[in-house]
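**Q** Can you look at this prediction? I've put the sequence above it.
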Amino acid sequence: MRLGLRSLESRMVMLLGFAGVSGALIYAGVSQWPLPQILVWMRQEGIDLGTPAHFGFYGGILVSMAFLLPLSLWLGHRVMSPVTRLLRALEGAVASYRDGDFSFSIAATRRDELGELIRMHNALGQTLREQRQNLTQRELLLDTVVQNTPVALVLTDASGRVTYANIAARHLFNDGRTLHGLNFAELISDSPEALRRAVEGGEDALLTVEMDGGEETFHLSQRNFRLQGRPHRLQLFRRMTRELSRQEVATWKRVIRVISHELNNSLAPISSLAHSGAELARRGDTARLPGVFATIGERARHLHGFIAGYASFAKLPAPQPSSIDWKPFLENLSLHCKFQLRGSLPEQPGWFDAAQIEQVLINLVKNAHESGGAEDEVSISLTVVSRDVRIEVADRGPGMSETVLAQALLPFYSTKRSGTGLGLALAREIAEAHGGRIALANREEGGLRVSLLLPLGPRADR
């Protein structure tokens, strides 16, 4: 900071210099001239004030201090007065900021360091006011969005009382009336049991309840967090009935399209062959009839297998897990499909339904061989991860695009012209029935990796 002649430091130096010069002059006037000469003249004139005609060193110091003390007090007051006023103003400003009032400004026209500090303080207040205004506008926008969202939002404090609820929550739980200050547990005491249990469970849930003479499906999300240092709980109730209905209709349409396509592919040839067989029989050309009947039988068997595949997906039995020794299980699997075993086998035995998991791995290895990569690059590896075992089936094919990866596990989704879209969906269904999961990912060096995660033992939460 540049210091001009009117800076606080220069003024203080000038006042201290003035005090020093004044002290020296007073001491000289008391001890040297003119006070000693005046006292001698007064005595010659017969005026005796009872004071010595000449002050010594200590006497001069005492007389000088008698004059300098009031002068020092006055000069100190002149120096510290603006600083004291500024400190008081800053104290009031800090108190206002603490109370959330940023409208406080200090009026001053000083051109020294204190004036610069005042200008910086006023600039800070202006910045805080602008930020407060922007924050208020954002809070207003956020509150408008939250209030008008169709998702019912309820925020409760540590005692379970509602501190915030949007319009959807008020209509869902209190006929449009405010929920603020109400005990949420008491509020939902008359709600369907499934809803109460889901809220008390404290976990995310998908539940269906009887409401307004029909069934409503909700997705419940619950989170604990600290707001202004105090524990709070946020609960979001999202109506899923319409969305699930749309998804259900879309799924049924997809199923109908797939089944219609497959039925047409089989029934059209069967109808044509039946007509040809009748014509051959009418003409007495029986030599060609066995071929016609064989083709009809092949198309009928294909159609039967297609329908059986859908039936097996719809009627998948509950798994019967048991302890599985890895070596004989993989040796038996190798009789059905070809693969390379990477790494060592886990010491812990597996815990799953051998028939179902074997079918899953057969389908996965078959898909790996059909990916277009080298056959000797199709591999299976097993890794223990905490209390689970991860079975990975990998290949060196082209992998999958992001779009296909996102939908490959959905029922009836297939990129093959003759595919039913049930293979990976069935694998996912079996994995989840075992308390595990399945995931697909492209390999960095090229190819696809399908990970099947299964528990190593029975779990109490399944």
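**A** Now that the structure is in, tell me what you want to look at. Residues are numbered from 1 along each chain as shown.
**Q** Please make it C-alpha for all contacts and neighbour counts, starting now.
**A** Will do.
**Q** SS state for R390?
**A** Taking DSSP: H, G, I helix; E, B strand; the rest coil as the rule, one finds R390 in the strand state.
**Q** Apart from its chain neighbours, what residue comes closest to it?
**A** Once flanking residues are discounted, R390 sits nearest to L453: 4.5 Å by CA to CA, 6 or more residues apart in numbering.
**Q** Report the separation between the one you found and L341.
**A** L453 is 17 Å from L341, where distance means CA to CA, to the nearest Å.
**Q** quick one: contacts for A168?
**A** Residues near A168 by CA atoms under 8 Å, 6 or more residues apart in numbering: Q147, N148, T149, P150, V151, A152, L153.
**Q** Show me the strands in the stretch 201-350 of the chain, by range?
**A** 205-211, 214-227, 230-239, 322-324, 340-342, 350-352 (DSSP state E, counting those that start in this stretch).
**Q** by contact count, what packs against the longest one?
**A** Strand 214-227 is packed against strand 205-211, strand 230-239, helix 241-283, with contacts defined by 3 or more CA pairs under 8 Å, 6 or more residues apart in numbering; DSSP states H and E.
**Q** what's the most buried one of those?
**A** Of all these, strand 230-239 has the most neighbours on average by mean count of other CA atoms under 10 Å, namely a mean of 18.
**Q** and here's the other structure:
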Amino acid sequence: MFAMKRTAPTERWLVGSALIALFPVSGIALALVWFAAFPEKIRWTVTAAVIGANLWFVHYLTETFVTRLRNVSSLLFSMIEGDYSRQMRSVESSQSLNEIVKNLNALSRKLSSEHTGTFESHALLEKVLDQVDVAMFAFDDQTRLRWSNRSGTALIGTSANRGKSAEELGLASFLAGEVPRVGEAAVAGKRRRWQIRRTPFREEGRPHILLLLSDLTEPLRREERDAWQRLLKVLRHEISNAVTPIASLVDTLPRIIQRPEKNPDWQEDLIEGLAIIRSRTAMLVTLMKRHRSIAGPSRPKLKMIEVAKQIRLVAAAESRIAVRLEPGPEVRLPADPEMLDQVLVNLVDNAVESALLGDGGVILRWQAFPSRGLFELEILDSGPGIANPEHLFVPFYTTKPDGNGIGLVLSRQIAEAHGGALSLHNREDASGARAILQLPLVPLRDPPIPSG
């Protein structure tokens, strides 16, 4: 229908143009026949022949060119409809029309190839998204569900829910608020902890929203369970080391006292056994104190301090080696002086102990980044480096004979309680370790409560 409406005026124009072009020749021929002394029969025969020739020529012209144009229109209409399988035959009688046909056939093949590639890419993307363990939903501008991956479909029920609104699916709350964020919400009757992300996109010119929901409940529980297991393993080892000798002595000492015939040195054995019990009991008390400290420091009492001055004091107090300072700017920032001093002492002490195993060098340098609102202290040592970086912040883990395994953990908790961060890495420019302490230059409205 589309092609017919477009070609009918073209046909009339082409027929009219052909008749106008033939009129002078035909008119002259007929005038010569009718005004010359020809018999009547010849006049009518020639007239019929001229008219017939004109009609045949017009018919041929129409069938040849208009049919080709209709085929071109039909091919274009097929491509508009997404059918790229059709091809036109060459037109040897018209070079111009043949060029058009060749270009249209080439365009059809190119579109067919791109359509196939797009379809295959889309199918691959669908398979990949179905394997992702994140629920994904696409909503249109009316917040109606248009697509979901396998995880999303499993979360809301069946694919029959497509077309329903976010309100009906219980997902409306996820389409509002800041992202990314983590929050608890009930979906399909199950209350879980979600990481929520959104991103806008357009399809066929209309705005859509892609919603991504990651279920954090199981990973968080698994991480919490693993943390408890690690802690219990350490506590079990520490308590076993303390209690085993006590249990043995509690069983042995009464026998020494109850013997009818006592050894001359039985009193010394008794005193020695009680001393061991006292020592192991003190170890348990120390263990409990360590456990309380690792549960996290209290909220920092912030006040503006001269952090560079505090760094110099800690460096000057070190007597084992000379700590080298590379002074930075004089900076005032909000911090708890006692807590910050504890962090600085821990970090410098670790660096010095490590440097004593190397060539004895420790460097402290600092700088401020006002545009980022950040102060950064760098502590470099020339020791052997970090052998087990994955255990750096594991509670009670230590490689020192007299270490308690809580210094770095506590230091990081204090840094985070100030809204900062603490990280340790092996140096890339030389042997040794590099500790970076970052603190905010501006006070936090509500300093975070350290996690326990």
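**A** Nice, thanks for sending it over. In this text, all values refer to a predicted model and were calculated from it rather than measured experimentally.
**Q** returning to what we had before: more neighbours: L453 and L341 of structure 1, which one.
**A** Under the criterion of other CA atoms under 10 Å, the comparison of L453 of structure 1 against L341 puts L453 first, with 23 against 15.
**Q** Counterpart of the more buried one over in structure 2?
**A** Counting by TM-score structural alignment, L453 of structure 1 lines up with Q438 in structure 2.
**Q** From what I see, that match and A415 are in contact.
**A** Yes - counting by CA atoms under 8 Å, Q438 of structure 2 touches A415, with 7.4 Å between them.
**Q** what's the overlap in contacts for these two?
**A** By CA under 8 Å, 6+ apart, Q438 of structure 2 and A415 have these common neighbours: A421, L422.
**Q** Contact partners for the residue nearest in space to the middle of structure 2?
**A** Nearest to the mean C-alpha position of structure 2, by CA atoms, centre = their mean, lies R197 at 9.7 Å. With contact taken as CA under 8 Å, 6+ apart, R197 of structure 2 is in contact with V179, P180, R181, L211, L212, L213.
**Q** ranges for the helices of structure 1?
**A** Along structure 1, counting by DSSP state H, helices occupy 8-31, 35-44, 57-98, 113-148, 167-174, 184-187, 193-201, 241-283, 289-314, 326-334, 354-369, 402-407, 423-433.
**Q** What's the average distance for the fifth one when superposed on structure 2?
**A** Right, helix 167-174 of structure 1. Aligned to structure 2 and superposed, helix 167-174 of structure 1 gives a mean residue distance of 5.1 Å (mean CA distance after the TM-score superposition for structure 1).
**Q** Look at the nearest residue to L249 of structure 2 once chain neighbours are set aside and say how many residues are nearby.
**A** Nearest non-adjacent residue to L249 of structure 2, counting by CA to CA, 6+ apart: G273, 6.3 Å away. Using other CA under 10 Å, the number of residues around G273 of structure 2 comes to 19.
**Q** G273 of structure 2 is in contact with D251, isn't it?
**A** No - using CA under 8 Å, G273 of structure 2 is not in contact with D251, being 10.8 Å away.
**Q** related to what we said a few turns ago, narrow the contacts of A168 of structure 1 to those in strands?
**A** The strands, defined by DSSP state E, take in A152, L153 from the contacts of A168 of structure 1.
**Q** now that we have the contacts of A168 of structure 1, which one has the most neighbours?
**A** A152 (23 neighbours).
**Q** what's the distance between the equivalent of that one over in structure 2 and S151 of structure 2?
**A** Taking TM-score structural alignment, A152 of structure 1 has A135 as its aligned residue in structure 2. Distance of A135 of structure 2 to S151 of structure 2, computed by CA to CA: 5 Å.
**Q** go on, D140 of structure 2?
**A** From D140 of structure 2 across to S151 of structure 2, the span is 19 Å (CA to CA).
**Q** same deal with D226 of structure 2?
**A** Going from D226 of structure 2 to S151 of structure 2 by CA to CA gives 26 Å.
**Q** Also S112 of structure 2?
**A** Taking CA to CA, one finds S112 of structure 2 at 33 Å from S151 of structure 2.
**Q** what's around E167 of structure 2, how many residues?
**A** Look at E167 of structure 2: counted by other CA under 10 Å, it has 12 neighbours.
**Q** Look up how far R144 of structure 2 lies from it.
**A** In terms of CA to CA, E167 of structure 2 sits 9 Å off from R144 of structure 2.
**Q** Per the alignment, name the residue of structure 2 opposite T251 of structure 1.
**A** Match for T251 of structure 1 (TM-score structural alignment): A227.
**Q** and what of F329 of structure 1?
**A** With TM-score structural alignment as the criterion, F329 of structure 1 lines up with Q310 in structure 2.
**Q** Hmm, K303 and D336 of structure 2 touching each other?
**A** Yes - with contacts counted by CA under 8 Å, D336 of structure 2 reaches K303, the gap being 6.4 Å.
**Q** who's more crowded, the two?
**A** A direct count of neighbours by other CA under 10 Å for D336 of structure 2 and K303 places D336 higher, at 18 against 13.
**Q** Skipping adjacent residues, who's closest to the corresponding residue of structure 1 for that one in space?
**A** Residue correspondence to structure 1 (TM-score structural alignment): D336 of structure 2 is matched to D353. For D353 of structure 1, ignoring the flanking residues on the chain, the nearest one in space by CA to CA, 6+ apart is P321 at 4.2 Å.
**Q** roughly how far apart are the one you found and P349 of structure 1?
**A** Applying CA to CA, the value for P321 of structure 1 to P349 of structure 1 is 12 Å.
**Q** Please name the residues that touch L210 of structure 2.
**A** Going by CA under 8 Å, 6+ apart, L210 of structure 2 touches M136, F137, A138, F139, R198, T199, P200, F201.
**Q** cool, and Q258 of structure 2?
**A** Q258 of structure 2 touches nothing, counting by CA under 8 Å, 6+ apart.
**Q** and what of R254 of structure 1?
**A** Applying CA under 8 Å, 6+ apart, the residues near R254 of structure 1 are F412.
**Q** What about L195 of structure 1, how many residues nearby?
**A** 21.
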